[in-house]
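**Q** pasting the structure only:
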């Protein structure tokens, strides 16, 4: 540890015994990390034991186990409550930091939140990731509420630019000043919701294009699956922000677009759930008695049926191409070549 060690890294984990060690060791390797708090969120495997086995004797690792699964928001909130560091960062249990990530972020000032680029890496290639990730010029910029919300709206056939994937460092003082924590009713979009609340309260959210976070792409990732009801809670969370927070017209319009985007996904999923569970007649009855949902249902079904006839203009960032491919959340010119 150094005098500049002032960051708590939070890892919420469920059934991550196979990947948790890599995540923890990458955080422990960062001298700026004063605490690594791991919350085993009701795992049924050896996640907690695998985490404790990573203890390097510096006293920085704290592993807490929930007997029952409470969700990532509750796990992260608990980690915040038992930690002391003025800066907070989140690391997913199947991801890892590239060396020097925290130093790279702390080189920039004037922020309440700061995030860097993400490299999406195939699980089979994770061990050699560091040597294949490009070096990008930082090109720091501030993102406002409208830009952030718009960046979380997916468009079919277009590379997903969902900046809700970002894993920023956060100033505890800002969260405390505005009474902000993760919404524990959400199991989808809890990060997006927290950052949206913060931006609505004037947070300075800085983004740099330097890449220090490696997101491992796996077919069975928990973050890649969600229930239909999770979508409903997320668009209702947008509505809550709109009802409770004074916003300018442009910000309101962006939030309503995101609310509609998520609500359309919900309506299609709900229709298909009814069809699968209760039959087509029940699903059709729902559609006919909810005419506002019809465009989302019809448009979604048509798009799904014709997907194979369309060539996507650009794949999603997590849909890797050839063997060993690396994709980035932010497209940028690789200024210095491979690291």
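**A** That came through, no problem. Worth saying up front: this structure is predicted, and the values here are computed from it rather than measured.
**Q** Please make it C-alpha for all contacts and neighbour counts, starting now.
**A** Will do.
**Q** Helices of the stretch 101-250 of the chain, start to end?
**A** Assigned by DSSP state H, counting those that start in this stretch, the helices in the stretch 101-250 of the chain fall at 101-106, 145-150, 172-177, 190-200, 228-244, 249-278.
**Q** Which of the ones you listed sits closest to residue 218?
**A** When those are ranked by proximity to residue 218, the top entry is helix 190-200, at 20.0 Å, counting by C-alpha to C-alpha.
**Q** next up, a second structure to put side by side with the first:
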């Protein structure tokens, strides 16, 4: 296919309730010369029928792939493999984008561009982040993400296809949580600049089933992902980024996910035993940075049970 500027990749698995609206939002872009690639990852509902109906009624270039269920990472990797665009954009099957999403993202002057995401749950929407810069270096952006100074989701970016394909960057099927952040932070390390738009054009839909504990403690997998990322950065001579992962990103991820488990009613002893099993106490102790957060970690490590009881009392007083 000629003159394909952007490939929009949409993995689908049992998303019949949402995929129609998602595809409508992609089809109705105020941008020319893009293709839609949908990978149906073994859906057992009528998602594929809806996809066929929507895309067969449009003149936009599109590819529909049906494969046995292999997971969202394999589906996205397949989309990358068959894509024809100069740039890649990812949209999840239950989210939607505003009509100017692609036009805000497309920028042939930088390797990446970024828009803002709005989280929407029922009638509640989050406020998008606002940047003061129009352009930022990829390294500065990575540093901000590793310090968790900015909210970030990999769908905010448009990716130069050559960077992804020439460096064989793929989503890892070994993990079910955090693999998309890993993909983005690997890709960004091969680029130079990110163009920034403060337009909120991606709506990340949060549904009640999102909180269901289907993966148990798999959220702690993100520690392994960031350890792999630290090794990757070190191999590229980016020792400062590698060290930042160990002393900031991993401890914050551990602490954040621990509190997520507490908030969602996981048993205290189960959480603590899992953390001991994964050597997370030792990794948590390596935090360097904000003194208030460091104090929280110190108090927790000193006596996890007291920390938990105080946290629970404060949580109940707020609820």
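**A** Yes, it's here. These numbers were taken from a predicted model, which means no experiment stands behind them.
**Q** Would you give the TM-score for this superposition?
**A** The TM-score (TM-score structural alignment, normalised by the length of structure 2) is 0.74; 291 aligned residues with a C-alpha RMSD of 4.1 Å.
**Q** Specify the stretch among the helices of the stretch 101-250 of structure 1 that is closest to residue 310 of structure 1.
**A** Distances from residue 310 of structure 1 to each of the helices of the stretch 101-250 of structure 1 were compared using C-alpha to C-alpha; the shortest belongs to helix 249-278, at 20.1 Å.
**Q** hang on, the earlier thing: what would the helices of the stretch 101-250 of structure 1 look like in JSON lines with mean neighbour count and distance to residue 10 of structure 1?
**A** Putting those into JSON lines (neighbours: other C-alpha atoms under 10 Å; distance: least, C-alpha to C-alpha, whole Å) gives the following:
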{"stretch": "helix 101-106", "mean neighbour count": "17", "distance to residue 10 of structure 1": "14"}
{"stretch": "helix 145-150", "mean neighbour count": "19", "distance to residue 10 of structure 1": "23"}
{"stretch": "helix 172-177", "mean neighbour count": "14", "distance to residue 10 of structure 1": "13"}
{"stretch": "helix 190-200", "mean neighbour count": "20", "distance to residue 10 of structure 1": "13"}
{"stretch": "helix 228-244", "mean neighbour count": "17", "distance to residue 10 of structure 1": "23"}
{"stretch": "helix 249-278", "mean neighbour count": "18", "distance to residue 10 of structure 1": "27"}
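**Q** Of all the ones you listed, which one comes closest to residue 22 of structure 1?
**A** The stretch from these with the least distance to residue 22 of structure 1 (C-alpha to C-alpha) is helix 101-106; that distance is 15.1 Å.
**Q** Identify all contacting residues around the closest one.
**A** Contacts to helix 101-106 of structure 1, defined as C-alpha atoms under 8 Å, 6 or more residues apart in numbering, come from residues 30, 32-33, 114-116, 210-213.
**Q** Kindly recompute the last result at 7 Å.
**A** With contact meaning C-alpha atoms under 7 Å, 6 or more residues apart in numbering, helix 101-106 of structure 1 is reached by 30, 32, 212.
**Q** Same list (the residues you listed) but as TSV, adding neighbour count.
**A** As requested, these are exported to TSV (neighbours: other C-alpha atoms under 10 Å):
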residue	neighbour count
30	19
32	22
212	24
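**Q** Having no further points to raise, I will conclude here.
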